[in-house]
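Undergrad: pasting the structure only:
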């Protein structure tokens, strides 16, 4: 690789190391030649997210113009034009090496643009449409890099894992998203539990949720766990060299939900994180687990019967 391309991969790796601690740890279990490509995808998605979320002081039109400009440079690079950017050469190289689906990247950029204007989602189906671009396509982008014995069968679990990871982030980061003027908990769910946006803002300000908010979060945790269940079989369909990485990511993101449950589903008392000692233990255990071993599905809450009012709809499949 030339110096500029090496520097672009290094930039992506640094963004990943700094901002994606859980996934970065898991990625260290991949073969070295695969890591840089995962870093490139993370760098691409993180930089777009930074344009959207770290420029709140700018007028909406200027924020949109910055995203459009960066997306335009990316699309020009896809068509073979020279790209003057510190990280885009890495993702363009990764796309070329694995012949990644360009439509996935267009879908991702569309969802990032939605974050500039959409502040809430009325229904879960509406949120799923957003997450199709912001989460599910990340799974399908990753799949060719991770490799699979049956890519067609692994595709839907990869999408479901994208949903599961993003819902986990939404649950953990309710307060941070409110700071940005957004809620990713569907309006219909808030209404079902008698919670308003003002209630969430008040809970954020005092650092403690109400009983109704905790029940709402418990419901969303169950919904996320359902996506983890739908994703579980996909781990053993990956190339043997990739299974320890994704087994670790699966367990650690699911562990965030365990931490949420452990604080009585009150996401306002503190930011739920998996302790470092447990993180390292999970990584070591994943590395020692024989390939092909089914993953341990998170969510003891799903083991028992659900009340009718607390029932969680099954995850939506491709084309659903």
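TA: It's in. Bear in mind that the values here come from a model prediction, so they are computed numbers and not experimental data. Numbers count the residues shown, from 1 in each chain.

Undergrad: all contacts plus neighbour counts: C-alpha atoms, from now on.
TA: Noted.

Undergrad: I'd assumed residue 16 was in a helix, is it?
TA: Yes. Assessed with DSSP: H, G, I helix; E, B strand; the rest coil, residue 16 lies in a helix.

Undergrad: quick one, longest helix in the protein?
TA: The longest helix of the chain (DSSP state H) is helix 211-235.

Undergrad: C-terminal to it, what's the next element?
TA: Downstream of helix 211-235, the next assigned helix or strand under DSSP states H and E is helix 240-262.

Undergrad: give the other helices and strands that that next one contacts.
TA: helix 21-27, helix 151-172, helix 211-235, helix 276-288 (3 or more Cα pairs under 8 Å, 6 or more residues apart in numbering; DSSP states H and E).

Undergrad: go again with 6 Å.
TA: Judged by 3 or more Cα pairs under 6 Å, 6 or more residues apart in numbering; DSSP states H and E, helix 240-262 is in contact with helix 21-27, helix 276-288.

Undergrad: now tabulate the ones you listed in a markdown table and tack on mean neighbour count and distance to residue 234.
TA: Shown next, in a markdown table, are those (neighbours: other Cα atoms under 10 Å; distance: least, Cα to Cα, whole Å):
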| stretch | mean neighbour count | distance to residue 234 |
| --- | --- | --- |
| helix 21-27 | 20 | 16 |
| helix 276-288 | 15 | 15 |
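
Undergrad: compile these into a markdown table and extend it with columns for distance to residue 238.
TA: Output for these, formatted as a markdown table (distance: least, Cα to Cα, whole Å):
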| stretch | distance to residue 238 |
| --- | --- |
| helix 21-27 | 14 |
| helix 276-288 | 14 |
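
Undergrad: does the closest residue to residue 137 other than its chain neighbours lie in a helix or a strand, and which?
TA: Spatial nearest neighbour of residue 137, excluding adjacent residues (Cα to Cα, 6 or more residues apart in numbering): residue 104 at 5.4 Å. Secondary structure assignment for residue 104, by DSSP H and E: helix 102-114.

Undergrad: hmm, who's touching the next helix or strand after that helix?
TA: Moving toward the C-terminus from helix 102-114, the next helix or strand (DSSP H and E) is helix 124-131. Contact partners of helix 124-131, identified using Cα atoms under 6 Å, 6 or more residues apart in numbering, comprise 111, 121, 186.

Undergrad: next up, a second structure to put side by side with the first:
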């Protein structure tokens, strides 16, 4: 396949799979923009191989085997896209393998006991994404910037866990640790029945506070990024943090309802953040009307 065709297919995947990430990162200049799309597409395939295996072209083991032998992998647009990615940016394969390790954990470890276990999981499935993205978004990321990127990924994963409580419950998974449940006098039986009461609200509020503290750590050092990268990172973080606001607005009903940030609210967030970034091109301004 032609590289341009493969990259376009990666863009189609992020556009379909995550409107928040697509709308945040499409303002990047090329080739940073296309690189983010490739990373998203591959991470999406890793996730689907575990969560929706019937729709996935590969098992998680097959993805890992092909990735080990990336120079030989064929028959799917993701492989030439990944070869382009590693040829264009100084990425390590290690975060990708850790990402697979984290997603594979969902096959055997489905009920969490401690917050420490949860944070470890958040690192594997989302902090690693920060490690993947940094060589694309930042010209010279130092250890502080890398750590911030990991915190940002982990913050977003906490949001995912809060938003997807009901969906995960239907899959037989409980990411809310027993340690957290016990702190709020909320039982596993309550979880299984989808009870939303004051105890559950306080439980989610604790995760909200935790996530926002991790977002704050994740946004440190933005001044060292290229302006367009800093803008996209802050925009993505704001879109994700806004999901927590939607959860609160829905009175914390996350068992039966999936919190979604409206296009209008995303446009408001875009407008507020754009005011801080005078170096982002006017072309991007004209694109904003399609948010």
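TA: Received it, and whenever you're ready, just let me know what you need. Keep in mind that what you see is a predicted model, and the values were worked out from it rather than measured.

Undergrad: which among the contacts of helix 124-131 of the first structure gets closest to residue 3 of the first structure?
TA: residue 111 (32.3 Å; Cα to Cα).

Undergrad: on that earlier part again, out of the helices and strands packed on helix 240-262 of the first structure, which gets nearest to residue 72 of the first structure?
TA: Nearest of those (Cα to Cα): helix 21-27, 27.9 Å.

Undergrad: what's in contact with the next helix-or-strand element following that closest one?
TA: Counting by DSSP H and E, the element after helix 21-27 of the first structure in chain order, helix or strand, is helix 32-53. With contacts defined as Cα under 6 Å, 6+ apart, helix 32-53 of the first structure is touched by 12-13, 15, 90-91, 94.

Undergrad: for helix 32-53 of the first structure, grab the matching residue range in the second structure.
TA: Here helix 32-53 of the first structure aligns to the second structure at residues 30-51, judged by TM-score structural alignment.

Undergrad: counterpart of residue 95 of the first structure over in the second structure?
TA: Match for residue 95 of the first structure (TM-score structural alignment): residue 86.

Undergrad: do residue 111 of the first structure as well
TA: Alignment note (TM-score structural alignment): residue 111 of the first structure maps to residue 102 of the second structure.

Undergrad: what sits against that match?
TA: 124-125.

Undergrad: how much space separates it from residue 248 of the second structure?
TA: Residue 102 of the second structure sits 28 Å away from residue 248 of the second structure, going by Cα to Cα, to the nearest Å.

Undergrad: quick one: residue 244 of the first structure and residue 288 touch, right?
TA: No. Residue 244 of the first structure is not in contact with residue 288 according to Cα atoms under 6 Å; the separation is 8.1 Å.

Undergrad: so what sits against both of these two?
TA: Shared contacts of residue 244 of the first structure and residue 288 (Cα under 6 Å, 6+ apart): none.

Undergrad: quick one: buried residues of the match of helix 32-53 of the first structure?
TA: Across stretch 30-51 of the second structure, burial judged by 16 or more other Cα atoms under 10 Å covers 32-51.

Undergrad: same check on stretch 90-100 of the second structure?
TA: 91, 95-100.

Undergrad: same question, stretch 180-193 of the first structure
TA: 182-187, 189-190, 193.

Undergrad: would you mind giving those as TSV with secondary structure and distance to residue 126 of the first structure added?
TA: Converted to TSV, these look like this (DSSP: H, G, I helix; E, B strand; the rest coil; distance: Cα to Cα, whole Å):
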residue	secondary structure	distance to residue 126 of the first structure
182	coil	14
183	coil	13
184	coil	10
185	coil	11
186	coil	8
187	helix	10
189	helix	12
190	helix	14
193	coil	19
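
Undergrad: as JSON lines, the residues you listed with distance to residue 28 of the first structure would be great.
TA: Below are these laid out as JSON lines (distance: Cα to Cα, whole Å):
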{"residue": "182", "distance to residue 28 of the first structure": "33"}
{"residue": "183", "distance to residue 28 of the first structure": "33"}
{"residue": "184", "distance to residue 28 of the first structure": "30"}
{"residue": "185", "distance to residue 28 of the first structure": "32"}
{"residue": "186", "distance to residue 28 of the first structure": "35"}
{"residue": "187", "distance to residue 28 of the first structure": "38"}
{"residue": "189", "distance to residue 28 of the first structure": "37"}
{"residue": "190", "distance to residue 28 of the first structure": "39"}
{"residue": "193", "distance to residue 28 of the first structure": "41"}
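
Undergrad: of the residues you listed, which pair is most distant in space?
TA: Maximum distance among those (Cα to Cα): 18.8 Å, for 182 and 193.

Undergrad: tell me how far the residue nearest to residue 137 of the first structure lies from residue 34 of the first structure.
TA: The value you get for residue 104 of the first structure to residue 34 of the first structure, if Cα to Cα is used, is 20 Å.

Undergrad: now do residue 42 of the first structure
TA: For residue 42 of the first structure, the distance to residue 34 of the first structure - Cα to Cα - is 13 Å.

Undergrad: now do residue 8 of the first structure
TA: Distance from residue 8 of the first structure to residue 34 of the first structure, by Cα to Cα: 15 Å.

Undergrad: please apply the same query to residue 274 of the first structure.
TA: 25 Å.

Undergrad: what's the answer for residue 129 of the first structure, then?
TA: For residue 129 of the first structure, the distance to residue 34 of the first structure - Cα to Cα - is 30 Å.

Undergrad: next one: residue 47 of the first structure
TA: On the measure of Cα to Cα, residue 47 of the first structure and residue 34 of the first structure end up 20 Å apart.

Undergrad: ditto for residue 182 of the first structure
TA: For residue 182 of the first structure relative to residue 34 of the first structure (Cα to Cα), the value is 35 Å.

Undergrad: same deal with residue 205 of the first structure?
TA: 43 Å.

Undergrad: chain neighbours aside, what residue packs nearest to the spatially most central residue of the first structure?
TA: Nearest to the mean C-alpha position of the first structure, by Cα atoms, centre = their mean, lies residue 166 at 3.7 Å. Spatial nearest neighbour of residue 166 of the first structure, excluding adjacent residues (Cα to Cα, 6+ apart): residue 135 at 6.2 Å.

Undergrad: need the counterpart of that neighbour in the second structure.
TA: Taking TM-score structural alignment, residue 135 of the first structure has residue 126 as its aligned residue in the second structure.

Undergrad: got it, and residue 126 of the first structure?
TA: Match for residue 126 of the first structure (TM-score structural alignment): residue 117.

Undergrad: just residue 262 of the first structure next, same as before
TA: Matched to the second structure by TM-score structural alignment, residue 262 of the first structure sits across from residue 249.

Undergrad: okay, now that match: neighbour count?
TA: 11 (other Cα atoms under 10 Å).

Undergrad: separation between it and residue 212 of the second structure?
TA: 17 Å.
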